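Enquirer: Sequence unavailable; structure follows:
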């Protein structure tokens, strides 16, 4: 059985650490949001200044979630997929994000390029996907933290109005 060295797990730039940060943020979000239905009809448009500054070079993302409640459910679903993997999805017969991505990849048109041996560029593919995974997990962590903080503000404002 392979063991993870303590040095790699304690490195703040390790994939394991980035995964733990997202899961911790999602758990905090889940523990803080006691009444998720309050998130219904709250638009996602409010973003922290740090996110806006970080996204200056990126085109504006189109959030398919219409409100914070759907975004909350998405973050919980991703966390569950990370913790339980494909087994839980197979048992419930639902399609995971990985399965949907694979189906989209299969539907891409043939471009006429010469097929490349799968083993020739594995290191490049690994680093490409690792970089993408770091970016996605970092953004998801920020989104979970932002959703938690916004919920706290909304609930705090409601408590003062009584």
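Expert: Nice, I can see it. Just so you know, these numbers come straight off a predicted model, no measurement behind them.
Enquirer: hey, let's count contacts and neighbours off CA atoms from now on
Expert: Fine.
Enquirer: Which helix or strand contains the residue nearest the centre of the chain?
Expert: Centroid-nearest residue in the chain: residue 140, 3.8 Å away (criterion: CA atoms, centre = their mean). Take DSSP states H and E as the rule and residue 140 turns out to sit in helix 122-160.
Enquirer: what number of residues lie near residue 138?
Expert: 15 (other CA atoms under 10 Å).
Enquirer: That one reaches residue 18, doesn't it?
Expert: Yes - between residue 138 and residue 18 there is a contact under CA atoms under 8 Å: 7.0 Å.
Enquirer: dropping in the other structure now:
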């Protein structure tokens, strides 16, 4: 039986971010001609606006997210917006709120990793390389 600590280590945010970064690096090494993804409809995206994108747009989005995750930079307009907000002391439920957002972030990172792997597999199928 696995201990709680072992489960936490296996599903840590740091590990999820590394998995995602690795999946995107693998995608970049595999997809030598990203332009082949243009005009290929994306069928695995959830929202309607994302479905309107082709696989090339999704490829670029996944790379951009990885670059943002690795650089840990928040876009300037978001930083400015945060400075304008009043500074509040931590509320009693800050830990609960943190846990909620952490679970959400972990879920998003797992989803993006799977989508990155799916895009890589679809590219390989398009060029006729079987896995």
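Expert: The structure has been received and is ready for your questions. In this text the structure is predicted, and so the values were computed from the model without any measurement.
Enquirer: Superposing both, give me the TM-score.
Expert: Superposed pair, TM-score by TM-score structural alignment, normalised by the length of the second structure: 0.77. Supporting alignment: 118 aligned residues with a CA RMSD of 2.9 Å.
Enquirer: about what we covered before: determine the set of other helices and strands touching the helix holding residue 140 of the first structure.
Expert: For helix 122-160 of the first structure, the helices and strands in contact under the criterion 3 or more CA pairs under 8 Å, 6 or more residues apart in numbering; DSSP states H and E are helix 15-32, helix 68-92.
Enquirer: in the second structure, what residues pair with the shortest one?
Expert: Aligned using TM-score structural alignment, helix 15-32 of the first structure spans residues 13-30 in the second structure.
Enquirer: buried stuff in that stretch?
Expert: For stretch 13-30 of the second structure, a neighbour-count test (16 or more other CA atoms under 10 Å) marks 13, 16-21, 23-24, 27-28 as buried.
Enquirer: What's the average distance for it when superposed on the first structure?
Expert: Compared with the first structure after the fit, stretch 13-30 of the second structure shows a mean deviation of 0.8 Å (mean CA distance after the TM-score superposition for the first structure).
Enquirer: now stretch 103-111 of the second structure
Expert: By mean CA distance after the TM-score superposition for the first structure, the fitted stretch 103-111 of the second structure averages 0.5 Å away from its aligned residues in the first structure.
Enquirer: how about the residue nearest to the centre of the first structure, what's its partner in the second structure?
Expert: Alignment note: residue 140 of the first structure maps to residue 112 in the second structure; criterion TM-score structural alignment.
Enquirer: contacting residues for residue 20 of the second structure?
Expert: Residues in contact with residue 20 of the second structure (CA atoms under 8 Å, 6 or more residues apart in numbering) are 66, 109-110, 112-113, 116.
Enquirer: Can you pick out the most distant pair from those residues?
Expert: Taking CA to CA as the measure, those span a maximum distance of 12.7 Å, between 66 and 110.
Enquirer: Quickly note the distance from the residue mapped onto residue 94 of the second structure from the first structure to residue 15 of the first structure.
Expert: The equivalent of residue 94 of the second structure in the first structure is residue 122 (alignment by TM-score structural alignment). Going from residue 122 of the first structure to residue 15 of the first structure by CA to CA, to the nearest Å gives 18 Å.
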